[in-house]
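Enquirer: My questions are about this predicted structure, shown below with the sequence.
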Amino acid sequence: MTPVLLLLVAIADEHKALLHARFRVIDAPTPALRAAALAEQAADIEYVLTNGSVGFTGAEIAALPRLRLLAAQGAGYENLDLAAARARGVPVCNGAGTNDDCVADHTLALLLASVRALPRQQAALRAGQWRDALPLYPHFTGRRLGVIGLGQIGRKIAARAAAFGMVIGYHNRRPSDAAGAARYFPSVLELAAWADDLVVATPGGAGTTHLVNAEVLTALGPGGHVVNIARGSCVDTAALAAALREGRIAGAALDVFEGEPHWPAALDGLDNLILTPHVAGWSPQAIRATVETFLANVDALQRGAPLLTAL
């Protein structure tokens, strides 16, 4: 009998075809479809593929008597109820490592666009202004980049920034053996006071909510830029909007933000803010890799072998 997969994330048809080749797929990327699938087909579902933002609750885990594997598509898993899964004996995995390069590339693109004010410069040019009428914007060499969260993605961001001649500092809960020449700071506030720019690359969840707040933004200073590719909850939106409007920082670029997919009204009308729609980890290569990693975890489970990316 073909195993049944509850798919809670939207993915392209070319990648979904890999799943259809192995499963009867219940495609439920919206709250209404999800609720209907759980109400009508809970007895059949053996596998769940979600992501950190969409999550999967303890009540939903309890409603699936045949559940064999709960998987997060990407690296994040903050809204998966791991305790409930473990209490049921259901293994959990994620897609760690599958989109690291894509996220790191996007991060540098956002940082470059913000520091060099590319949207502002294009708008000025289209309005008939030439370079002599515009401010000068800094280049990267010698700027200090503070990375909040020097995990796998944070290290790839740091390596790319170092190739541009940036000096790297970071904050983790504890110093990292893999930090290389990067300088450790025991608090986000101390990192911000040292840095010219900040990149937020830490996991989401209650422990990192509003890690970047008004005090941190003030410490970063009027020449600083903030890039968030982690979770929207990591940055205090109201504090960021105020800092941008008042010139207490120079710019920000967000791939994630509180309340997505609808950006907060506080962010309207800011020409020193760049937004992208939570696509830092999305490329054809990266999405295919997430699906292939999920399938490899399924194969391992069926063989009785350890999961590749167990949580």
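Expert: Nice, I can see it. Values in this document were obtained by computation on a predicted structure and should not be read as measured data.
Enquirer: From here on, just use CA atoms for contacts and neighbour counts.
Expert: Fine.
Enquirer: State the helix or strand in which Ile153 lies.
Expert: Using DSSP states H and E, the element containing Ile153 is helix 152-163.
Enquirer: Name the residues of that helix that come out as buried.
Expert: If you call a residue buried by 16 or more other C-alpha atoms under 10 Å, then helix 152-163 has these buried ones: 152-162.
Enquirer: Same check on stretch 235-250?
Expert: Across stretch 235-250, burial judged by 16+ other C-alpha under 10 Å covers 235-237, 239-245, 247-250.
Enquirer: could these go into JSON lines alongside secondary structure and distance to Ala214?
Expert: As requested, the buried residues of stretch 235-250 are exported to JSON lines (DSSP: H, G, I helix; E, B strand; the rest coil; distance: C-alpha to C-alpha, whole Å):
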{"residue": "Val235", "secondary structure": "strand", "distance to Ala214": "9"}
{"residue": "Asp236", "secondary structure": "coil", "distance to Ala214": "8"}
{"residue": "Thr237", "secondary structure": "helix", "distance to Ala214": "10"}
{"residue": "Ala239", "secondary structure": "helix", "distance to Ala214": "5"}
{"residue": "Leu240", "secondary structure": "helix", "distance to Ala214": "7"}
{"residue": "Ala241", "secondary structure": "helix", "distance to Ala214": "10"}
{"residue": "Ala242", "secondary structure": "helix", "distance to Ala214": "9"}
{"residue": "Ala243", "secondary structure": "helix", "distance to Ala214": "7"}
{"residue": "Leu244", "secondary structure": "helix", "distance to Ala214": "11"}
{"residue": "Arg245", "secondary structure": "helix", "distance to Ala214": "13"}
{"residue": "Gly247", "secondary structure": "coil", "distance to Ala214": "13"}
{"residue": "Arg248", "secondary structure": "coil", "distance to Ala214": "10"}
{"residue": "Ile249", "secondary structure": "coil", "distance to Ala214": "11"}
{"residue": "Ala250", "secondary structure": "coil", "distance to Ala214": "14"}
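Enquirer: In addition, the following structure is provided for comparison:
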Amino acid sequence: MTKPVVFIPNRISESALALLGERCEVDYRDIEEKLDDESFFAALQQADGLMVYSRHKITPAVLDKAPRLRIVSNIAVGYDNLDLPALTARGILATNTPDVLTETTADLTFALLMAAARRIPEADRFVKDGQWNEWRPSLMLGKDVHGATIGIVGMGRIGEAVARRAKGFDMKILYHNRSRKSDAEQSLGAEYVTLDELLSRSDYVVLMTPFTPDTEGLMGARELGLMKKDAILVNTSRGRVVDEQALIQALTERQIGGAALDVFQTEPIPKDNPLLSLPHVVTSPHIGSATRETREKMAMKAARNMLAGLFGERPENLLNPSLLP
């Protein structure tokens, strides 16, 4: 029997590649950079399965060039890069990789929060640029994390993991979510509040909501205006959850205390973006899940999803379950 062809346009772990190679013909590109469109579409013509990171946008135009495609295995928990209705309409399975990156992304989220609170990147530059000539009582004064109030917008798996870290710092935990999480309330002492109340009471506002039409631009000028003057906004969800121009204005005019951002409206962020020149903004290049251990687990989960979809089984992380009722 002819083996199904799996196209992987970017580097993944050797163990995931070996797992797929046992049962599939793998068209694999061992590169970090994004494959050019001509090569990508040429390979897609022969692919039964496609395994991609979230930077690849799978649109109807892309699917038009994939006549054999049966499954797209996303190596990410977020899947706003996939046109799910278009995939479903064509009978193409779609999967993602939740759970395995929860703790890693929560680590990065809390690290950004602390870096912004204690001005760590700014202090690092201050020392390395040779500006530290004497100690002063007001040198690099930051903002306490322990005992402060954190507001988590989106209490999913990662939101709850962030809340667990906040509890360890004796923080007051507020959250806003589409539905209440009684378990989190009982185990973490989290308080369910409206979004407006969360914004007005929190010292740190952490965005953990998925990107959907309802959450696009969720944090606009009005919402930012509700935050405390010294509050810090942390975003490790998706860049388009925040109205970036409104955020730039709020930061420039010191309406809020600062921001810590792993995601942006346009990625990579343009080099002339004002966010990059503001000293009270901490940035990182979309590295929420970027540890060796977690990327290995993501690739293995994506490979198992791929094999299940290609060989008549129900993938564990199926995004369009109507195709396999």
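Expert: Cool, got the structure. Note that the structure is predicted; figures quoted are calculated from it, not measured.
Enquirer: Please state their TM-score.
Expert: Superposed pair, TM-score by TM-score structural alignment, normalised by the length of the first structure: 0.90. Supporting alignment: 308 aligned residues with a C-alpha RMSD of 2.3 Å.
Enquirer: before we move on, the earlier item: which residues of the second structure does the helix holding Ile153 of the first structure align to?
Expert: Counting by TM-score structural alignment, helix 152-163 of the first structure pairs with residues 157-168 of the second structure.
Enquirer: Mean per-residue distance, the matching stretch versus the first structure.
Expert: Superposing on the first structure and averaging over aligned pairs (mean C-alpha distance after the TM-score superposition for the first structure), stretch 157-168 of the second structure comes out at 0.9 Å.
Enquirer: The helix holding Ile153 of the first structure - contacts with which helices or strands?
Expert: helix 100-115, strand 144-148, strand 167-171 (3 or more C-alpha pairs under 8 Å, 6 or more residues apart in numbering; DSSP states H and E).
Enquirer: same thing but 7 Å
Expert: On a contact count with 3 or more C-alpha pairs under 7 Å, 6 or more residues apart in numbering; DSSP states H and E, helix 152-163 of the first structure meets helix 100-115.
Enquirer: tell me the angle the helix it packs on makes with helix 152-163.
Expert: On the basis of axes from the mean of the first three to the mean of the last three C-alpha atoms, to 10 degrees, helix 100-115 of the first structure is oriented at 50 degrees to helix 152-163.
Enquirer: What residues sit buried inside helix 100-115 of the first structure?
Expert: Neighbour-count burial for helix 100-115 of the first structure [16+ other C-alpha under 10 Å]: 100-104, 106-108, 110-115.
Enquirer: if we can go back for a sec, ok, of the buried residues of helix 152-163 of the first structure, which one's closest to Leu311 of the first structure?
Expert: Gln152 (15.4 Å; C-alpha to C-alpha).
Enquirer: quick one: the closest one and Glu292 of the first structure, what's the gap?
Expert: 19 Å (C-alpha to C-alpha, to the nearest Å).
Enquirer: In three-state terms, label the residue nearest the centre of the first structure for me.
Expert: For the first structure, Ala230 is the residue whose C-alpha lies nearest the centre (C-alpha atoms, centre = their mean; 3.7 Å). Secondary structure for Ala230 of the first structure, judged by DSSP: H, G, I helix; E, B strand; the rest coil, is coil.
Enquirer: That one against Pro203, yeah?
Expert: Yes. Assessed by C-alpha atoms under 7 Å, Ala230 of the first structure is found in contact with Pro203 at 6.3 Å.
Enquirer: what about the helices in the stretch 1-150 of the first structure?
Expert: 13-20, 31-41, 58-62, 82-88, 100-115, 118-126 (DSSP state H, counting those that start in this stretch).
Enquirer: give me every residue that touches the equivalent of Thr102 of the second structure over in the first structure.
Expert: By TM-score structural alignment, Thr102 of the second structure lines up with Asp100 in the first structure. Contacts for Asp100 of the first structure (C-alpha atoms under 7 Å, 6 or more residues apart in numbering) come out as Ile153.
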